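*Asks:* Next input, structure requested:
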Amino acid sequence: MTIEDIALTMTPGIGVKGVVHLLECFGDARQVFAASEELLTDRAELRPDLARRIARRSAMPAAEREWNYCRKHGLTAVASTDPEYPPLLREIPDYPHVLYVRGDVAALSMRCVSIVGTREATPYGQRMCGELVRGLAERVPGVCIVSGLAFGIDVAAHRAALAAGAKTVAVVANALPDVTPAQHEPVARDIVAAGGAIVSELHAQVKQKGTFYLARNRIIAALSAGTVVVESPCAGGSLMTAHCADGYDRSVMAVPGRAVDAASKGPNLLIRNKKAQLVLSAEDIVSELMWDLGPAGAGPRSTGQSPCLTADEAGLLACFRSSDPVSTEELGALCGLGTCEMSVLLLGLEMAGAVRQLPGNRYIRLMDNL
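*Replies:* Prediction:
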């Protein structure tokens, strides 16, 4: 980590992707600032005014103030060219070149899974969040829970990790060492004391306008092998995090809920539209991320995988003898199950994208090779 790394991110007119482009052209921040205006315009194809700002090192005084600010407040600045930088985050095309960390930087490179959800969490959502985190802490050595320290599901995930003895990382949309919301400062202190970290890409001199939450969400998604949406309305930050995770080829998972519950509409839609894998337990998350197969399963997902079905679901699916629609009465006669049990299995098959319900209480098989 050098002061040039900070200065590069503080140069006016050079955004996140502009920094990534310059690093691709020159290798590291020191080489960027060592380049002439001509080389910056020729090799990096910068506008002359931007090349001039870099060549004249115009952001260096601000970077020196930030360097001293970090030392004063006990913050660690990590550049993407440092070995401590989290490798999964480095894989995305719009990674932040500098992270500001309060706590243990090593937590960012653990086996991370992101758990996000609505600020208006229900008792069901809080319970599911707690059960998932406890199950992961029991089953996955070195697991780290990533979230955004917001009200509702986010802070519930952090608290559940702390209670279970697991590390947790909070990605915030403000400059450190403060956290937003301020009411969660006690939780932030506990996170750091337990070996976790509070993370931001924002330096202390950025103007706070409350516009950094969407950008923050991409970091939550990118730090982890997968993202779990516990509860969310039809729109909101949690679904944006899921969208980012999907765009980065990371696993997207969702906890289903009742169709009439507003807080479950987002996860239900993700599952219905086959944008998320249905998860009911920590075992489902471990299986989706292939963590039961060893460390190699912790990276970006492979595409084109068929949804996994339980043995009972697979048995019911086998009752679809052709591509013709089948009524629930016919299915009941073929499988010998009661109405209630069969309805639950049909719901699972529908959420897995294996069948679709038609008018008249009939179902049709969608895929043959499951």
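*Asks:* from here on, contacts and neighbour counts on C-alpha atoms
*Replies:* Will do.
*Asks:* Where does P83 sit: helix, strand or coil?
*Replies:* Following DSSP: H, G, I helix; E, B strand; the rest coil, P83 is assigned to coil.
*Asks:* Can you tell me how far it is from H21?
*Replies:* 20 Å (CA to CA, to the nearest Å).
*Asks:* who's more crowded, the two?
*Replies:* A side-by-side neighbour count of P83 and H21, using other CA atoms under 10 Å, places H21 first with 17 against 10.
*Asks:* what's that one in contact with, if anything?
*Replies:* Counting by CA atoms under 8 Å, 6 or more residues apart in numbering, H21 touches A44.
*Asks:* cool, and P96?
*Replies:* V16, S80, E201.
*Asks:* Which of those fall within helices?
*Replies:* Taking DSSP state H, the ones among these that sit in helices are V16.
*Asks:* Helix, strand or coil: sort out the most centrally placed residue in the chain for me.
*Replies:* Closest residue to the average C-alpha location of the chain: A221 at 2.1 Å, with CA atoms, centre = their mean. At A221 the chain is in helix, as set by three-state DSSP.
*Asks:* Please provide the structure for the following sequence as well, for comparison with the first:
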Amino acid sequence: MVPGIGHIGAKHLIDGMGNAVDVFRLRKEIPERIPEVSQRVIEALDCPQAVLRAEQEYEFIRKNRISCLSFHDEAYPSRLRECEDAPIVLFFKGNTDLNSLHILNMVGTRNATDYGTQICASFLRDLKALCPEVLVVSGLAYGIDIHAHREALANELPTVGVLAHGLDRIYPHVHRKTAVDMLEKGGLLTEFLSGTNPDRHNFVSRNRIVAGVCDATIVIESAEKGGSLITAELAEGYHRDCFAFPGRVNDEYSKGCNLLIRENRASLLLSAEDFVKAMGWEVSAHSAKVANVQRSLFLDLSEEEQKVIEILEKRGDLQINTLVVEADIPVQKMNTILFELEMKGVVRVLVGGMYQLL
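*Replies:* Model (predicted):
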């Protein structure tokens, strides 16, 4: 709530001072601890109205039993935490784990056709059979978003809607019943305070959370321009997998998907089976095998390297995002660990960015 301090600047202050309380309590010591912070920022922190607004919001979330997840909380989505522009606070109401092992988002046009709605239904039905423990994320908007939520509920998959406003309202209002149903198996997530209007720019901001909390983005239908293409672009920037269902070349709401596929910005997707195989979410036949004895010859394996090996032994081939969640190791550090293990001949990279024990 302090004017002029965004998510990245706030995280820099918290990291430099140790915690958010000391950013305010020891404001005058900031120049010594974080010399690069400007005097303008330090003066801006003397902001009684921000504290008053925070107290009002605290009362709102307490009264409505909303979870306030700060950046370093264990329940904060670990995948999102690795994104530079992740919010320092999220508000969540619901009943699911935002750090579930398998999380995907399904997005698309607000003008969904029968083709798009049928894909939502068949894909999630088949996905439930192939990989029962999946969290489905979308934006609770008209079209593909609301169909994805409803089909997830119909197949008893948890589903989370990421909102472009506070938790004091549901927009659009006609989706209120679905939103209430989602609280029982899923939930509603937002970075915005109560009283925030669903303004246009908030939807773009919302899309980065949709992309950041997930392992993969699936675009069902999209015109040549639209919010779902922004989500796909954000997912690519976060080094997440992106998939798109193709459509007929002349169909208005398949042009965006076809474009993503043509430009190699999304993998062509035809079925839930394709998706599960690409993500390595199927039960791997070799996961139950005993580890190769040769690995025990490496006496210089670190504790974290050994931890990664044990996860791969137990789970089989995995992508880096899943390893990050399982091992609770930051993605930058995980990249280094996997590189070292690859150099030692312990793991190899497969097509689709899967890591396999040798």
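*Asks:* returning to that earlier point: may I see the ChimeraX selection of the buried members of the contacts of P96 of the first structure?
*Replies:* Typed into ChimeraX, the line below selects the buried ones among the contacts of P96 of the first structure, using 16 or more other CA atoms under 10 Å:
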select :16,80,201
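*Asks:* Out of the contacts of P96 of the first structure, the closest to E4 of the first structure would be?
*Replies:* Closest approach to E4 of the first structure among the contacts of P96 of the first structure (CA to CA): S80, at 12.5 Å.
*Asks:* So which residues of the stretch 1-150 of the first structure form strands?
*Replies:* 76-79, 98-103, 111-116, 143-147 (DSSP state E, counting those that start in this stretch).
*Asks:* which residue in the second structure lines up with G266 of the first structure?
*Replies:* Superposed on the second structure with TM-score structural alignment, G266 of the first structure falls opposite G256.
*Asks:* how close does that match sit to H239 of the second structure?
*Replies:* Counting by CA to CA, the gap from G256 of the second structure to H239 of the second structure is 20 Å.
*Asks:* Neighbour count for those two, which is higher?
*Replies:* Neighbours per residue (other CA under 10 Å) separate G256 of the second structure from H239, with G256 holding more: 27 against 15.
*Asks:* tell me which element that one falls in.
*Replies:* helix 255-262 (DSSP states H and E).
*Asks:* same thing with A152 of the second structure?
*Replies:* Counting by DSSP H and E, A152 of the second structure is found in helix 144-154.
*Asks:* what's the helix or strand following that helix packed up against?
*Replies:* Counting by DSSP H and E, the next helix or strand C-terminal to helix 144-154 of the second structure is strand 159-162. Packing partners of strand 159-162 of the second structure (3 or more CA pairs under 8 Å, 6 or more residues apart in numbering; DSSP states H and E): strand 135-138, helix 144-154, helix 176-182, strand 186-190, helix 200-212.
*Asks:* With distance to G18 of the second structure added, can I get those in a markdown table?
*Replies:* Shown next, in a markdown table, are those (distance: least, CA to CA, whole Å):
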| stretch | distance to G18 of the second structure |
| --- | --- |
| strand 135-138 | 32 |
| helix 144-154 | 39 |
| helix 176-182 | 36 |
| strand 186-190 | 25 |
| helix 200-212 | 25 |
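*Asks:* Between these, which one is closest to R62 of the second structure.
*Replies:* Proximity to R62 of the second structure (CA to CA) singles out strand 186-190 among those, at 15.8 Å.
*Asks:* Onto which residues of the second structure does the longest helix seen in the first structure map?
*Replies:* Using DSSP H, we find that the single longest helix of the first structure is helix 123-139. Aligning helix 123-139 of the first structure against the second structure (TM-score structural alignment) gives residues 114-130.
*Asks:* That stretch: average distance to aligned residues in the first structure?
*Replies:* For stretch 114-130 of the second structure, the mean deviation from the first structure after alignment is 1.2 Å (mean CA distance after the TM-score superposition for the first structure).
*Asks:* Superposed on the first structure, what's the mean shift for the helix holding G256 of the second structure?
*Replies:* Mean deviation for helix 255-262 of the second structure: 0.5 Å (mean CA distance after the TM-score superposition for the first structure).
*Asks:* Map H184 of the first structure onto the second structure.
*Replies:* In the second structure, H184 of the first structure lands on H175 (TM-score structural alignment).
*Asks:* Surely that match touches L140?
*Replies:* Yes. In terms of CA atoms under 8 Å, H175 of the second structure counts as a neighbour of L140; the distance is 7.3 Å.
*Asks:* Who has more neighbours out of those two?
*Replies:* L140 (27 against 14).
*Asks:* And the counterpart of the more buried one in the first structure, how close does it get to P186 of the first structure?
*Replies:* Using TM-score structural alignment to pair residues, one finds that L140 of the second structure aligns to L149 in the first structure. Using CA to CA, L149 of the first structure is found at 11 Å from P186 of the first structure.
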